[in-house]
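**Student:** Mind folding the following:
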Amino acid sequence: MFGSIFYNLWGALLAFSTYFFLNFMGPTAPIMIIVKSFIAAVIGFLVTYIIRFLISYVLYTPEEEQALEEEAEEASMPSSATAEEFAEENPEEVAKAVRTMMDDENKIAS
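**Tutor:** Okay, here's the model as predicted:
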């Protein structure tokens, strides 16, 4: 889930404070203002929990699980390059290609 329980507590505190200060100077009895403020705090707590759940649902990325499954499938498949194909390559040609690439690098670096 996104965030922690502290987000819920902050939401409850904000709901309590908002309701309390909006009704503080009204003609309502003080005990009723406090009781209704606590009810607003509980509602704020639950609403924040729902918002956290929705954010975590939106941010959830199942691509990692799919990537792991694809890697497992690729690992189980035999490699397309066999030892026979590598044996066909001439080591002298490979060495010549490597020397050519190294010479090109030295020319660029100079």
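**Student:** C-alpha from now on. contacts and neighbour counts both.
**Tutor:** Noted.
**Student:** Toward the C-terminus, what is the element adjacent to the longest helix along the chain?
**Tutor:** Secondary structure of the chain read by DSSP state H shows that its longest helix is helix 30-59. Reading on from helix 30-59 to the C-terminus, the next helix or strand found by DSSP states H and E is helix 63-76.
**Student:** Next, the structure of the following sequence, for comparison with the previous one:
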Amino acid sequence: MMFGSVFYNCWAALISFTIYFLIAIINPFAMPISTLIIASIVAIVGFLLMFPVRYLMGYVFYTPKEVAFNEETASHTDETTTIGQPLTEQKSTSTVEFADESTEDIAQVVRTMMSKDDDIMLSR
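**Tutor:** Modelled structure (predicted):
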């Protein structure tokens, strides 16, 4: 799996062409046709070298999908794993801890905790 798209390769080609072209025209004896031809060759090389770079980035940033327990695997595995421990179903949990409580109750708890912290700080 490669990272990004061919658009990244186009950017690499454009950047390599520009860098070579700017370095080449500093020379006061630079010929325009040969400079453009060599800069185009450098752009093609930059385009092609971006493929292994994208592949390496895809390898580095690869995140495997999480395999969750399902009922089909339970019937085939005899309800135990290979080391003899029972399988348990994973429950998907929300990142919001106070989903069932109202916001007013949560705000009141926070105010109470902050006032207790203020009392502790003042007593010291």
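**Student:** And the TM-score, once the two are fitted together?
**Tutor:** Counting by TM-score structural alignment, normalised by the length of structure 1, the TM-score of this superposition works out to 0.58. Behind it: 78 aligned residues with a C-alpha RMSD of 2.6 Å.
**Student:** coming back round to it: buried set for the longest helix of structure 1?
**Tutor:** By neighbour count, and taking 16 or more other C-alpha atoms under 10 Å as the criterion, the buried residues in helix 30-59 of structure 1 are 33-34, 36-46, 48-49, 52.
**Student:** Relative to structure 2, which residues correspond to it?
**Tutor:** Structural correspondence for helix 30-59 of structure 1: residues 32-61 of structure 2, per TM-score structural alignment.
**Student:** what helix or strand is the residue of structure 1 most remote from its centre on?
**Tutor:** Among the C-alpha atoms of structure 1, the one most distant from their mean position (C-alpha atoms, centre = their mean) is that of residue 92, at 49.6 Å. Taking DSSP H and E as the definition, residue 92 of structure 1 sits inside helix 91-109.
**Student:** Chain neighbours aside, what residue packs nearest to residue 38 of structure 1?
**Tutor:** Counting by C-alpha to C-alpha, 6 or more residues apart in numbering, residue 16 is the residue found nearest to residue 38 of structure 1 once chain neighbours are left out, at 6.1 Å.
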